[in-house]
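Asks: Below are the sequence and a predicted model for it; my questions follow.
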Amino acid sequence: MFKTISLYKMITFSNVSFYSKHAKSKPKMKLKCKSKDEEKPQERRNSLALRDPPIRDPEEAIEGKRKIEEIDVPIELENLKVLGDLPEEYRKRRVARIYQRSKNVMQQGIHNTKDWIMDFGTEQRWENPTMGWCSSGDSLSNFHMVFPSMCAAICFAERQGFRWVHEKPLVKKELKKSYSDNFTWNKRTRVSTK
């Protein structure tokens, strides 16, 4: 069974668009024609006589509002206390490791290796006798934070009162390669014929 679909054609009359079921049918919409005596928009705009608002002094504009004054407060970092739910033994005993993540061994770029990671080593690890899986009672071992730079990671560790260790990233040496080396007549680089 097929359904008959009637096509609609679009008819446009002086900036008014509507759809008609049949191409020959007359529009059922009354269109308003502009008379010649009607005002032009330019003349109408001039008749309103728009004026610019008066210029006020900024001090007068603020008088009604409350003025905010900036006050310099000296802060000594030695007097600041770390606030958090982390037990004090974690801050004193554990050492945070700050490092840059290594490149994935698959064919990926190096964009994901620019972040710096702060984590803690895993402690209290044992082998589960039921399945033989490795279990841990250390909740801090799952703590991984990603930072855009090494300085941001170190500042966070200092603010939280963590002891930290920084690992220098291994920088990959860029070797000069040329496409023409694939075709040189050299025993070391020559590919045998197939």
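Replies: Happy to help now that I have it.
Asks: CA only for contacts and neighbour counts going forward, please
Replies: OK.
Asks: residues contacting D138?
Replies: D138 makes contacts with 122-125, as judged by CA atoms under 8 Å, 6 or more residues apart in numbering.
Asks: Switch the residues you listed over to CSV; also include secondary structure, distance to K168 and neighbour count.
Replies: Putting the contacts of D138 into CSV (DSSP: H, G, I helix; E, B strand; the rest coil; distance: CA to CA, whole Å; neighbours: other CA atoms under 10 Å) gives the following:
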residue, secondary structure, distance to K168, neighbour count
T122, coil, 21, 13
E123, coil, 24, 13
Q124, coil, 27, 10
R125, strand, 27, 11
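Asks: Presented hereafter is structure B, for comparison with structure A:
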Amino acid sequence: MTARIYKPTKNAMQSGMKNTRQWILEYISEEGKSLDPLMGWTGSSDMESQVKLKFATKEDAIAYAKRNGLAYEVVEPKMPKRRIKAYADVFAYRG
């Protein structure tokens, strides 16, 4: 069983940084999903793919994976480029 350790990104409807400070350990499913022919739902017999563990730091998540003998993959977060803006820039003339 392989685990993925990552830091979640904020969604498009979110302006703040809520729920993006923790690291998540998530099991990677080794078998594909199956389609229910009657209802059209997707499902899987792999129960571990539903487990998401939250940790305060990346090191805590890695320590948990090592302690439980899990193969893991760390996905580093991409930091957004911040542009410093001033209120006066709204009215600046850029001919």
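Replies: Arrived safely, thanks for sending. Small disclaimer: the values here were computed from a predicted structure and weren't measured.
Asks: Any idea what the TM-score is?
Replies: Superposed pair, TM-score by TM-score structural alignment, normalised by the length of structure 2: 0.91. Supporting alignment: 94 aligned residues with a CA RMSD of 1.2 Å.
Asks: What distance do you get for S139 of structure 1 to F120 of structure 1?
Replies: 10 Å (CA to CA, to the nearest Å).
Asks: helix, strand or coil for the residue mapped onto V90 of structure 2 from structure 1?
Replies: When structure 1 is aligned by TM-score structural alignment, V90 of structure 2 is paired with N182. Under the three-state scheme (DSSP: H, G, I helix; E, B strand; the rest coil), N182 of structure 1 adopts helix.
Asks: residues in structure 2 aligned with stretch 138-150 of structure 1?
Replies: So stretch 138-150 of structure 1 sits over residues 46-58 in structure 2, by TM-score structural alignment.
Asks: distance between the matching stretch and the chain's centre?
Replies: Distance of stretch 46-58 of structure 2 from its chain centroid, counting by CA atoms, centre = their mean, to the nearest Å, is 10 Å.
Asks: Over to stretch 79-93 of structure 2?
Replies: 29 Å.
Asks: How far does that stretch stretch from one end to the other?
Replies: OK, stretch 79-93 of structure 2 end separation, CA to CA: 31 Å.
Asks: Strands of structure 1, start to end?
Replies: 9-13, 16-20, 95-100, 116-120, 125-127, 134-136, 144-147, 163-166 (DSSP state E).
Asks: For G109 of structure 1, which of those is the nearest?
Replies: G109 of structure 1 lies closest to strand 95-100 among those, at 14.9 Å (CA to CA).
Asks: average offset between the closest one and structure 2?
Replies: Mean deviation of strand 95-100 of structure 1 relative to structure 2 after superposition (mean CA distance after the TM-score superposition for structure 1): 0.3 Å.
Asks: Output the residue interval of structure 2 matched by that strand.
Replies: Aligning strand 95-100 of structure 1 against structure 2 (TM-score structural alignment) gives residues 2-7.
Asks: what comes into contact with the matching stretch?
Replies: With CA under 8 Å, 6+ apart, stretch 2-7 of structure 2 has contacts from 20-28, 58, 61-62, 65, 70-77.
Asks: now structure 2: which of the contacts of D138 of structure 1 match?
Replies: Mapping the contacts of D138 of structure 1 onto structure 2 (both residues aligned by TM-score structural alignment, their matches' CA atoms under 8 Å) leaves 122-123 still in contact.
Asks: Could you provide the contacts of D138 of structure 1 in TSV, with additional columns for distance to S17 of structure 1?
Replies: What follows is the contacts of D138 of structure 1, written out as TSV (distance: CA to CA, whole Å):
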residue	distance to S17 of structure 1
T122	71
E123	74
Q124	75
R125	74
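Asks: Go through the contacts of D138 of structure 1 and say which is closest to E88 of structure 1.
Replies: The closest of those, once distances to E88 of structure 1 are taken by CA to CA, is E123, at 16.5 Å.
Asks: Next up, the contacts around that closest one.
Replies: For E123 of structure 1, the residues meeting the contact criterion (CA under 8 Å, 6+ apart) are 136-138, 141.
Asks: what's the answer for I117 of structure 1, then?
Replies: 97-101, 144-147, 153.
Asks: That one pairs with which position in structure 2?
Replies: Under the alignment by TM-score structural alignment, I117 of structure 1 pairs with I24 in structure 2.
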